[in-house]
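Chemist: I need the structure of the sequence given here:
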Amino acid sequence: MDNLLECTIKEIVRQYPETLEVFINNGFALFAEEKVLNELGSILKLQSALRTKKIGIEAFMQLIKDKIEDTAYYNSLFSSMGGNKSGSFNIHIPCGLKGPLERKLQPLLQAIQKNDEIPHNQDMDRAPDLVLTKGYHFFNENFVNKFVNKGLYVAAPQKVVNKQLADLGIVDQEWPYNVICLGISVMVVDRKRLGDLPMPKTWGDLLKPEYERKVMINSRGESFSDAVLLSIYKEYGEAGIAALGRTIHSGSHSAQMIKGLASSNTDLPPIYIMPDFFAHTISSTSTIEIVWPEDGALVTPLFFMVKANKAEKFKELVDFLTGPQVGQICANAYFPSVHPDVSNRLPIDATFKWLGWDYIKEHDIEALIKKLNNWFLVSYRGDQLHNKPSSTERGNLAIGKA
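Modeler: Predicted structure coming up:
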């Protein structure tokens, strides 16, 4: 993996097939076609490709490295289960928590997996024995009706919630989504690039005409931040999504946003929406300000689910996930923990913008996200021609000019 910059795109993808997703989502969608990969990919070296596209080499290589390491890590877990990938664990830990949590979890996971039986082919048996994730994929209507409402998963014993989060209603009394901590998103503003525009104070401010094309947001390909889309839609409806589409300059990964903020590139926007973890990795500068919106930082819960018939077997793991050690790991990485004994790194009187369990139960969240993203793209693309760069390409091209 040391000399990947001197390898051709085809050589990299053949050696590490998992990296194709990174290429497709970060400016090289053309390699999704096998013919292009075999022909152009066989002669185009990665370093030349990045320079031609003006994509930041360091940021892109970090994405490649993370993807390869993640795949190797999960393959090692699956191999300890005898190669069975159809059941047992579905684990997706967000950036910022990957390193410390995975190091702590691996001994426990391996101990569980060594004696794990091969699941049967029935649907319920093929469902994950344990889920640990941040996001909304497990809130889709089919999964809820088929597994959650039928009692396949069980809630961990309820404990007192951290006093800083007590009024948020983040712990549900009915569903078995056991929240560990919160992924939160804030605004990061470059006052120099902002110029004479007023500093935004709320999420609603960003929908005003004066902020058109002034905001960069997290995206993967043409899929934009679930948390932002859902939050804007809940409060401002379809008109809010249309306004958001006009507000967004481009989409990118947070690591690339930070690289752009450190540059003198005038093509970049002044406002960035990113996880609080990434916001606190920005080198101190007099022109950069982290804005905790007055109407609250956006919330996406990190939670785990465990099958009822596995609860006793996984007791050690459940106790660990709900204990103070994991809670403090989360808090130290700017993921506020629900554990009552943990000191979270939060502003005084911090407020949060959370969908709420009632809203989630009333909607097929995964289907809603797809619909909102489509609505957003209609407004975002506007009169763009089809041969213009995609959202991610525009963000990467701008950042690459640093």
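Chemist: going forward, measure contacts and count neighbours with C-alpha atoms only.
Modeler: Noted.
Chemist: what's the burial count for the residue lying closest to Lys53 once chain neighbours are set aside?
Modeler: With sequence-adjacent residues excluded and distances taken as Cα to Cα, 6 or more residues apart in numbering, Lys53 is closest to Leu397, at 6.4 Å. By other Cα atoms under 10 Å, the residues close to Leu397 number 22.
Chemist: compare with the first, here's sequence two:
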Amino acid sequence: MKVIDETMSIYQILSEYPFLLKIFKQHGMEKFENREVLEKLGPLLKLKTALSMVSVNEDSFIELLNQAVSDSEAKGDFTLADSPERQKELTLLALLPCGMKMPFSRAFDDFSAEYSRQMNNVLHSLVEGNVNHELSYYAYIDLVTSIDELPDIIISSDINSFYHKSFQENFLNKEYFVNLNSSPMNIDFESIGFADPRAQFTMISANLLVLVTIDELIQGNTRPESWEDLLKAGYRNRVVMRGQDGFFCNGVLLPFYRLYGMEGIKKLASSVYTGLHPSEMVKMIDSKKDDVPPMYIMPLFFAKKIQDKSRITINIPSEGAIVSPVQMLVKKSAVERVKEITDFLCGKGFGKISARAFFPTTNPEVENNLEGIKLYWLGWDFLMNTDIGELKKEVEEVFNAQFRETGGFV
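Modeler: This is a model prediction of the structure:
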């Protein structure tokens, strides 16, 4: 279907399809990248006139634009931040931890191409990083009430809105989903009771949170042996954790609440100097400056990226590395239709890719090589019997108030 023609204005085209700008730039019309030019000249300039000014063949260029729009719609190209309601167009939505997104995308792109060739049908999917969706997509999920508004497969990370009371009541309690985990699952996870007893979530993997210390900056203090040690008054403003702009990672806060209560949240807030993305933590550590905090709560994937490991220790606190889950929801009504896809996602091949990237897999046929790393999991009793959405709000309020009071840096 033709959606763009020569009578449309440049502004109309690029406002509706901003991803087409790169095609305009490739054909000598890079001036429309300037927002002021686009807003002043764009509404007045028809596509036909613009093409004649740069001597570009009109029919070929319009065909190129329409093909790009068609390809975009076929792939389901959109961002959740802008159009969360369009998730229902997808077969698969994946919101992944930063370190997992690239290896997943490479493997899934190869699978998707072969799947589409064999099935003679486009696999509608969207893969994005999980970071920053707490205030956009996950807020939208709290408002969803119909199973028809969801993709057939959703992979997500952390303790998010899929654990909130509204989603439990509207979907999980009605058993709309199916658990595709092997039983028993990989021994690393079987031993901590990671399988969903309600058989709604399929647990794929975990983002393991560890404590990295810059040993030369610990000074007179002994290196922490437990997560609880971080709550000591002597560690005020000496810890960095995942966070930004007043939001701090629930994958850290909820386990600390579970272990040490709201008083523990206050003490942790006093110890935290600032919130950063894990990649920024790595950069801070590798700067080798002596005026940076000495302790970092970060994913194992990023801890392994630190260049000079002679200066640091990757600590597994006595309670265990915190398990931030990577889980999948598969509609029961779609389970046969998406079987080839879920077989790939739960299979040994992808399990190996995940484990190599330091995201241990639940697949029992794969060796995670955790080298005796103890794991700490919140537990299903806590998740099923707690209003997680309300608790997150309470924890955030208490943490931020104490963080500001004790000199935390935003």
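Chemist: re earlier: tell me the secondary structure for the residue nearest to Lys53 of structure 1?
Modeler: Three-state call for Leu397 of structure 1 (DSSP: H, G, I helix; E, B strand; the rest coil): helix.
Chemist: pretty sure it contacts Thr52?
Modeler: No. Leu397 of structure 1 is beyond contact range of Thr52, at 9.7 Å (criterion: Cα atoms under 8 Å).
Chemist: neighbours of the residue mapped onto Asn368 of structure 2 from structure 1, just the number please.
Modeler: Using TM-score structural alignment, the equivalent of Asn368 of structure 2 in structure 1 is Asn344. By other Cα under 10 Å, the residues close to Asn344 of structure 1 number 23.
Chemist: And the strands in the stretch 101-250 of structure 1?
Modeler: 130-134, 153-154, 178-190, 215-220, 223-224, 248-252 (DSSP state E, counting those that start in this stretch).
Chemist: now those strands as JSON lines including mean neighbour count and distance to Gly237 of structure 1?
Modeler: Compiled in JSON lines, the strands of the stretch 101-250 of structure 1 are given as follows (neighbours: other Cα atoms under 10 Å; distance: least, Cα to Cα, whole Å):
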{"stretch": "strand 130-134", "mean neighbour count": "21", "distance to Gly237 of structure 1": "24"}
{"stretch": "strand 153-154", "mean neighbour count": "21", "distance to Gly237 of structure 1": "33"}
{"stretch": "strand 178-190", "mean neighbour count": "24", "distance to Gly237 of structure 1": "20"}
{"stretch": "strand 215-220", "mean neighbour count": "22", "distance to Gly237 of structure 1": "19"}
{"stretch": "strand 223-224", "mean neighbour count": "21", "distance to Gly237 of structure 1": "17"}
{"stretch": "strand 248-252", "mean neighbour count": "26", "distance to Gly237 of structure 1": "17"}
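Chemist: so who does the residue in structure 2 that Leu130 of structure 1 lines up against touch?
Modeler: Structural alignment (TM-score structural alignment) places Leu130 of structure 1 against Ile153 in structure 2. Counting by Cα atoms under 8 Å, 6 or more residues apart in numbering, Ile153 of structure 2 touches 91-93, 328-331.
Chemist: Which of the helices or strands spans the nearest residue to Phe320 of structure 1 once chain neighbours are set aside?
Modeler: What sits nearest to Phe320 of structure 1 in space, not counting adjacent residues and going by Cα to Cα, 6+ apart, is Val326, at 6.8 Å. Taking DSSP states H and E as the criterion, Val326 of structure 1 maps to helix 324-332.
Chemist: which other residues reach stretch 368-383 of structure 1?
Modeler: Contacts of stretch 368-383 of structure 1 (Cα under 8 Å, 6+ apart): 222-224, 226, 229-230, 233, 238, 241-248.
Chemist: if we can go back for a sec, would it be right to say that the match of Asn368 of structure 2 lies in a helix?
Modeler: No. Counting by three-state DSSP, Asn344 of structure 1 falls outside a helix, being coil.
Chemist: In a helix, Asp267 of structure 1, correct?
Modeler: No. Assigned with three-state DSSP, Asp267 of structure 1 falls outside any helix and is coil.
Chemist: quick one: it from Leu229 of structure 1, how far?
Modeler: Noted for Asp267 of structure 1: a distance of 25 Å to Leu229 of structure 1, by Cα to Cα, to the nearest Å.
Chemist: Which one's more surrounded, those two?
Modeler: Leu229 (22 against 15).
Chemist: aligned partner of that one in structure 2?
Modeler: Match for Leu229 of structure 1 (TM-score structural alignment): Leu253.
Chemist: ok, now which ones touch its match?
Modeler: With Cα under 8 Å, 6+ apart, Leu253 of structure 2 has these contacts: 265, 395.
Chemist: residue boundaries of the helices in the stretch 201-350 of structure 2?
Modeler: 250-271, 278-286, 300-303, 339-346, 348-356 (DSSP state H, counting those that start in this stretch).
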